[in-house]
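Visitor: predicted model and sequence follow; I will ask about them next.
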Amino acid sequence: MRTLMLLLGLLPVLCTANDAAWQAWRDGRAVLIMRHALAPGTGDPAGFVLTDCKTQRNLNAAGRQQAQKWGEVLRQQTSADIALYSSQWCRCLDTARLMNIASVQPLPALNSFFAGRGDRQQQTDALLAQFAVAKLPEPTVLVSHQVNFTALTGYFPASGEAAILALPLTAPATVLARIAP
């Protein structure tokens, strides 16, 4: 009972922090980064080709629904234009497109560097440089991979998990809120 009362007492604080994080995102003082929606497996199959989705690990039906739900969540948070950046991997591009919130801008710095496919330091530095501002002109969403997300935040996100990160972007990032898939 005592634990329940303590948790209920913390609820307004947790909601306020989440509201403040969403407000920072809406105001352009933070970015929302998300790991692509559910695409079962790890890494990519042998024979991976960036421009051929048949050679990649792709979203399943649950992942496609998860991406659509994210679009609904983001539209509930703002009616403003949204800047939407994505890794060039098909599962990220599909996640971004299925959100149906903005035209998708491929951003190579968001590409996976799992299993030596990219350069962790170079890509992370490129993201830090691009988002080394205190304010963006519109709410911004980044769709990427677990390794990129972890390089910025220090934690391992679930598929479809997001975080709101304070600007200017740093490594490690200042996480204003974690948002479950």
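Guide: Received, thanks.
Visitor: drop to CA atoms for contacts and neighbour counts, all remaining ones
Guide: Noted.
Visitor: residues near Ala134, how many?
Guide: 12 (other CA atoms under 10 Å).
Visitor: included below, for side-by-side comparison, is a second structure:
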Amino acid sequence: MLSVLNSRIAMLPLCLAGLLAISAGQAFGDDEQVWAALKRGGMVVLLRHTHVDMREGIAHLAPGNCAEEVNLSARGVEQAKRIGEAFRAHGIAVGEVWTSAYCRCIDTGKLAFGRATPVQYLMPPGVISEPQAKLNQERVLQDILDHRSSSNLVMITHDLNISNIVLEPSIAMGDFFVLQPNGTDFDVIGKIRMGDR
């Protein structure tokens, strides 16, 4: 299993170069195919937290004191609510909702799905050591491969975390990818763009 994870990590630079040449519209199926896959269940959703106003201190984590962090903007609050409404409108069953420990991720989960469980391994790589970031990525990959449930697992995290898994260089705030574990690897079913709407 570790060899699968290591080979996926080793292929990152090559895959990123290839994906830069392919538009998202060509690379992934349309929205209805993605929602249909979620309706079947058993998927993993990798969601970038919804909109924040970028400013200095974006990487500041203040456990238990969200006022010291960069938090969701009014637009981000509405995005998160809209994501939850879209899941409910499509009749999507959501199981666990795991998030980065940053308040913007926790709040996205609570606003969209009514709950959020922070986990340390969804922290952005820029705020932890490189060895820890690699271990965290391996943990995320392992959790994706291990997901076996009729409901969907939601992981709410940061752009680099998602880029390193799906090998797409740019993830807008509020966008999410849907992955289907297949035992030894996973398939990227598609991406839903919520960030620019």
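Guide: Sure thing, it's come through. Everything quoted here is computed from the prediction, not taken from an experiment.
Visitor: quick one: TM-score?
Guide: The TM-score (TM-score structural alignment, normalised by the length of structure 1) is 0.77; 166 aligned residues with a CA RMSD of 2.8 Å.
Visitor: please identify the buried residues of stretch 146-165 of structure 2?
Guide: Across stretch 146-165 of structure 2, burial judged by 16 or more other CA atoms under 10 Å covers 147-148, 151-165.
Visitor: and the biggest helix by length in structure 1, what other elements does it pack with?
Guide: If you go by DSSP state H, structure 1 has its longest helix at helix 2-26. Using 3 or more CA pairs under 8 Å, 6 or more residues apart in numbering; DSSP states H and E as the contact test, the elements touching helix 2-26 of structure 1 are strand 30-35, strand 162-166, strand 175-179.
Visitor: can we see that at 10 Å?
Guide: Under the contact criterion of 3 or more CA pairs under 10 Å, 6 or more residues apart in numbering; DSSP states H and E, helix 2-26 of structure 1 touches strand 30-35, helix 61-77, strand 140-144, strand 162-166, strand 175-179.
Visitor: burial measure for the residue mapped onto Gly84 of structure 2 from structure 1, as a count.
Guide: Mapped onto structure 1 by TM-score structural alignment, Gly84 of structure 2 lines up with Gly71. Gly71 of structure 1 sits with 20 neighbouring residues when counted by other CA under 10 Å.
Visitor: test my guess that Gly71 of structure 1 contacts Leu84.
Guide: No. Using CA atoms under 10 Å, Gly71 of structure 1 makes no contact with Leu84, being 11.2 Å away.
Visitor: okay, and the common contacts of the two?
Guide: Jointly contacting Gly71 of structure 1 and Leu84 under the rule CA atoms under 10 Å, 6 or more residues apart in numbering are Ala96, Arg97, Met99, Ile101, Ala102.
Visitor: reformat these as CSV; add distance to Ala62 of structure 1 and secondary structure.
Guide: CSV is the format used below for those (distance: CA to CA, whole Å; DSSP: H, G, I helix; E, B strand; the rest coil):
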residue, distance to Ala62 of structure 1, secondary structure
Ala96, 15, helix
Arg97, 15, helix
Met99, 14, helix
Ile101, 19, coil
Ala102, 22, coil
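Visitor: closest to Gly43 of structure 1 out of those?
Guide: Using CA to CA, Ala96 is the member of the shared contacts of Gly71 and Leu84 of structure 1 that lies nearest Gly43 of structure 1, at 19.0 Å.
Visitor: surely Ala46 of structure 1 and Lys54 touch.
Guide: No. Assessed by CA under 10 Å, Ala46 of structure 1 is found out of contact with Lys54, at 11.4 Å.
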